[in-house]
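**Q** Provided below are the primary sequence and the corresponding predicted coordinates.
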Amino acid sequence: MPSLSTRNPSAKCYGDRFIPDRSAMDMDVAHYLLTEGKKDKENAAASPSKEAYRRLLAEKLLNNRTRILAFRNKPPEPENVFAADTVSSHQAKPAKQRRYIPQSAERTLDAPDLVDDYYLNLMDWGSSNVLSIALGDTMYLWDASSGSTSELVTVEEDNGPITSVSWAPDGRHLAIGLNSSDIQLWDTSSSRLLRTLKGVHESRVGSLAWNNNILTTGGMDGRIVNNDVRIRDHAVQTYQGHSQEVCGLKWSGSGQQLASGGNDNLLHIWDVSMASSMPSAGRNQWLHRLEDHTAAVKALAWCPFQSNLLATGGGGSDRCIKFWNTHTGACLNSVDTGSQVCSLLWNKNERELLSSHGFTQNQLTLWKYPSMVKMAELTGHTSRVLFMAQSPDGCTVASASADETLRFWNVFGTPEVAKPAPKASHTGMLWLGSAPPDQTPCPSRMSGMEKSIRKYAEDPTKSVMEILHVEEIPAKHILKRWTNDQGTYYPNMHSTFYLKAMDVEAFDHTYVGLDALMVSGAPFAERRDGLGFEDRMACLVPGTLPGNGEIACVGKQRNCRKMH
């Protein structure tokens, strides 16, 4: 049976089973056939049945999403898994722009003959935007608006050097403490010496603080004296509690409490009603005597946004910044800064605190309150930064150092981006009601006292909240205590008065944090405890509310004026 195929043994085979004989191939034709077929396949329209099958398969397997791997076409936009209305209702808040804090001084001035003494207070910045600085026996004034410098006075050598300086609230009158124990009062607008206060202290006057027309002085003799500059016998009251030099004095924003620090490592909180014209031995005048610091307490700063919060700084062997509740005397926090604390300033626009220091870095440190995280450290001084002063707008800080330089820092921002004061168009209500001695007020009775409501508006130039007049308050009702609207009756009172603040726009029980009441311009009542509007207030000065009297409320809402 013949075979199906025969093999010619003499025939030669070129190539193998994978690579054909190239000599018989037309490469151009082969390339054309390969590429054209692929293009036709890619561009060929699928039949309706195949397209329907593809869509059905994609829907079942991929939930109607497109191909998993798509190398040629741009992948489609992902589906939005949230509904449009849900997304719009949960828009993220815009990120708060971080404030730029310059690390170098904006301006540097020479300050020759600046006395290198930790216990003195030789610089202050007045409300008229004029900086005063004492260099040896001479007082200089630097006008921040024009940049001009003038010499106010050079004291006699027997009286010098100048040991303290403080501007009156009007920004025109300047108090100067001397090494001879005298205090001079100057009218800077006319460069005229108005009067000299003598016999107040036995030695140098290292600290000064104004409270309206009262100039409080602290001396090396440990005495603190209230001087009424309007009268001839100016020394009207005295606080006694320090055994060594008083190196720090600060009145609270309400003018009801005075903080004093001394070289005896003591911090005292004084109540304005506790001063005495004739202090007696063994009688404690202070509200609180705080002994936590282990070095001299010079740096004092009352918080601008929490009236009973005081920051204090200790000297070289203490190095701590401490925070106090001045109503209770409790120490809220203590931070070891690592070096001598020379001065403290609060930021009026943010919750921040600035401290100046001595050896080793001689820096200014900006802290975030209340976390006390360091935000910035400003260096440039080559010796301890003894004094700091803040511009009236709260943005610029001047620092004076023992290296005899005066530097200006934009550490608290610029006036253009500082937080503006509340608009004057906002209005509110303050309710004031009373009850006979045999009755206790209740919320329902409070809500019915519409005639006691007086509107107020906000004005950035004022610091108190004024009420036009009160119609429903009888004369000779003594305001002894202020309590909350739950009603607590004090039997020693002719009548109990209650205050409630309400927001007109929201009309909810939004309480305003009051510090004190002023009647006819005089201190009347002060909050004794707590932080809120509902805490009780105690009488400062015995007095009566007239039928058409004027009440000023001093507190957190300070930007208020009369309605017209």
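**A** Structure's in. What do you need?

**Q** contacts and neighbour counts: CA atoms only from here.
**A** Will do.

**Q** what about the closest residue to Ser127 other than its chain neighbours, distance to Asp318?
**A** Distance criterion CA to CA, 6 or more residues apart in numbering; nearest residue to Ser127, sequence neighbours excluded, is Gly171 at 4.7 Å. Gly171 sits 35 Å away from Asp318, going by CA to CA, to the nearest Å.

**Q** who's more crowded, those two?
**A** Taking neighbours as other CA atoms under 10 Å, Gly171 and Asp318 compare with Asp318 leading, 21 against 17.

**Q** and here's the other structure:
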Amino acid sequence: MAIIMAMFGGSSISYSRSKGQPRCPLREKYLQKKNSELSDRFIPMRSAMDFSYAHYMLTTEGNKIKESEGEPSAYQKVLAEALNMNRTRILAFRKKPPKPVDFFPPENSSTSVHSTKSKPQRHIPQKSERTLDAPDIVDDFYLNGLDWGCNNVVSIALGNRVYLWDASDSSTSELVTVDDEIGPVTSVSWAPDGQHLAIGLNNSEIQVWDSVSNRKVRTLIGCHSGRVGSLAWKNDHILTTGGMDGQIVNNDVRIPSHVVGTYRGHRLEVCGLKWSTSGQHLASGGNDNLVHIWDRSMASSNSPRQWLHRLEDHNAAVKAMSWCPFQSNLLATGGGEGDGTIKFWNSHTGACLNSVVTGSQVSALLWSKNDRELLSSHGSPENQLTLWKYPSMVKMAELSEHTSRVLHMAQSPNGCTVASAAADERLRFWNVFGVSKVPKSAASGRNNMPFSHLSLVR
């Protein structure tokens, strides 16, 4: 009697026979063929299985190992003849597969399949290539008294004076000395033109000097009610200033009424200011442990919430900040004593992408212009400069020649050399970022003189 059964994978045809009815091999073979045509998967039939043969194969494979040295037993011979063991086996175990070819030889092997050699690790000098005395430098974490302009001239504030050091010929000159009533100098910043230098003072004034003619061209007053500890040029004529009063002011140095915008959000002194490369966003850090990201269009807005993002993850004052040169929306910030972390932010969303514990006060951050590297300067306990590989943040080098906390850092125009000023009254120059990728004609002003120990003060 034929029975049609519905299966999961398709239809299957089988038949049942009454007890004592002889088997019909041809019919079984026919039905087995029809089942394979109707079904999308193989469904075995018990009536088509040879259990004696299967039992023999399962019980004798293990015995072959034991009796491989002798003759098989008489029972095994008779059984093999009765079951026709000359049939071809399906799914039989074979020899082990060959070992895979090793395309990567051991490290101690002198031969290699690939002829291309890995890039050698860059040598990072552990000693500064030049040191200058910097007497009377103000040991104040919140100030910004060092900058390196595109004219390859370093400006540094030492007490009531501002000195210039020309890296192209190693010459030193004094630009300005202010009176005790308005000093000391609390911040310096070169304009993008490389000729004009902005100077923030302890009495809340800002002066703009022409470094070529050595004359003062502008004094900005009424911006702040306290010292001006941070400066940032947006372009050749917009100077942004941050004061002890927590205010951030945009000043147009071309017009008499120079205040053209104000950002309000910090409760304490603004000690860090950086414009993004595009000039669209401004980052500020304060002694209130806050980081703000501002849109340039928000200055003087009547909205009670002017900032684009307020970032509250740091646990100490934030002075160190730097925009990434190869990823425009990436901002790095560093916390002071009590925080000691470097944090990375997405300026579009305000999300904290990573936080790295450094173990010491972070006073400045600089991105490499040639590689994906970040340099940080620190206070106690090591007073060191640390070079990090981004984004893994693996330490590549630690430079520890300073004997007191590092206060400021500045980067040369070609991006290779870094100047660091510390409370030990030393200004050191480090060849930390490797060889410049700028053509020699564009980097002709770079100082290549050997190590020397001089004084900025004559």
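**A** Nice, thanks for sending it over. Only a predicted model underlies this, so the values are computations on that prediction, with no experimental measurement involved.

**Q** picking up where we left off before, quick check: the residue nearest to Ser127 of the first structure is in a helix.
**A** No. Looking at Gly171 of the first structure with DSSP: H, G, I helix; E, B strand; the rest coil, it is coil, so not inside a helix.

**Q** residue in the second structure paired with it?
**A** Using TM-score structural alignment, the partner of Gly171 of the first structure in the second structure is Gly194.

**Q** ok, now Thr294 of the first structure?
**A** In the second structure, Thr294 of the first structure lands on Asn315 (TM-score structural alignment).

**Q** that match is in what secondary structure piece?
**A** Using DSSP states H and E, Asn315 of the second structure maps to neither a helix nor a strand.

**Q** number of nearby residues for it?
**A** 16.

**Q** isn't it up against Gly286?
**A** No. Here Asn315 of the second structure does not reach Gly286: they are 11.2 Å apart, not a contact under CA atoms under 8 Å.

**Q** how much space between the corresponding residue of the second structure for Arg107 of the first structure and Phe429 of the second structure?
**A** Here Arg107 of the first structure is matched to Arg130 in the second structure, going by TM-score structural alignment. As for Arg130 of the second structure, its distance to Phe429 of the second structure is 5 Å (criterion: CA to CA).

**Q** okay, these two: which has more neighbours?
**A** Remark: of Arg130 of the second structure and Phe429, Phe429 carries more neighbours, 22 against 18, as counted by other CA under 10 Å.

**Q** nearest spatial neighbour of the more buried one, chain-adjacent residues omitted?
**A** Excluding its sequence neighbours, the residue lying closest to Phe429 of the second structure (CA to CA, 6+ apart) is Ala419, at 4.5 Å.

**Q** mind listing what's buried in stretch 285-300 of the second structure?
**A** 285-296, 298-299 (16 or more other CA atoms under 10 Å).

**Q** just the endpoints, please. Distance across it?
**A** OK, stretch 285-300 of the second structure end separation, CA to CA: 19 Å.

**Q** check the offset of that stretch from the chain's centre.
**A** In this view, stretch 285-300 of the second structure has its centroid 23 Å away from the chain centroid, taken as CA atoms, centre = their mean, to the nearest Å.

**Q** ok, residues contacting that stretch?
**A** Residues from elsewhere that reach stretch 285-300 of the second structure, judged by CA atoms under 8 Å, 6 or more residues apart in numbering: 142, 246, 250, 261-263, 265-273, 279-284, 306-321, 335, 347.

**Q** the residues you listed in helices, which ones?
**A** Here DSSP state H is the test, and the contacts of stretch 285-300 of the second structure give no hits in helices at all.

**Q** can I get the buried part of those as one ChimeraX selection?
**A** Command for ChimeraX, covering only those of the contacts of stretch 285-300 of the second structure found buried under the criterion 16+ other CA under 10 Å:
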select :142,246,250,261,262,263,265,266,268,269,270,271,272,273,281,282,283,284,306,307,308,309,310,311,314,315,316,317,318,319,320,321,335,347
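
**Q** ok, now how distant is the closest residue to Leu109 of the first structure other than its chain neighbours from Ser276 of the first structure?
**A** With CA to CA, 6+ apart as the criterion, Leu109 of the first structure has its nearest non-adjacent residue at 5.0 Å, and that residue is Leu406. Leu406 of the first structure sits 39 Å away from Ser276 of the first structure when distances are taken as CA to CA.

**Q** and for Leu57 of the first structure?
**A** Taking CA to CA, one finds Leu57 of the first structure at 96 Å from Ser276 of the first structure.

**Q** before we move on, the earlier item: hang on, the residue nearest to Leu109 of the first structure packs against Ala398?
**A** Yes. At 6.8 Å, Leu406 of the first structure counts as touching Ala398 under the criterion of CA under 8 Å.

**Q** name all residues that make contact with Gln240 of the first structure.
**A** Gln240 of the first structure neighbours (CA under 8 Å, 6+ apart): Gly222, Arg223, Ile224, Pro279, Gln285.

**Q** which stretches of the stretch 1-150 of the second structure form helices?
**A** According to DSSP state H, counting those that start in this stretch, the stretch 1-150 of the second structure carries its helices in the segments 25-38, 51-66, 74-82.

**Q** export those to CSV and append columns for mean neighbour count and distance to Cys352 of the second structure.
**A** Putting those into CSV (neighbours: other CA atoms under 10 Å; distance: least, CA to CA, whole Å) gives the following:
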stretch, mean neighbour count, distance to Cys352 of the second structure
helix 25-38, 14, 60
helix 51-66, 11, 63
helix 74-82, 11, 75
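
**Q** format those helices as JSON lines; extra columns: distance to Ser211 of the second structure.
**A** Shown next, in JSON lines, are the helices of the stretch 1-150 of the second structure (distance: least, CA to CA, whole Å):
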{"stretch": "helix 25-38", "distance to Ser211 of the second structure": "93"}
{"stretch": "helix 51-66", "distance to Ser211 of the second structure": "95"}
{"stretch": "helix 74-82", "distance to Ser211 of the second structure": "106"}
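
**Q** quick one: closest of those to Gly200 of the second structure.
**A** helix 25-38 (89.9 Å; CA to CA).

**Q** equivalent range in the first structure for that closest one?
**A** Residue span in the first structure matched to helix 25-38 of the second structure, by TM-score structural alignment: none.

**Q** other SSEs contacting that helix?
**A** Judged by 3 or more CA pairs under 8 Å, 6 or more residues apart in numbering; DSSP states H and E, helix 25-38 of the second structure is in contact with strand 11-15.

**Q** matching residues in the first structure for the strand it packs on?
**A** Counting by TM-score structural alignment, strand 11-15 of the second structure sits on no residues of the first structure.
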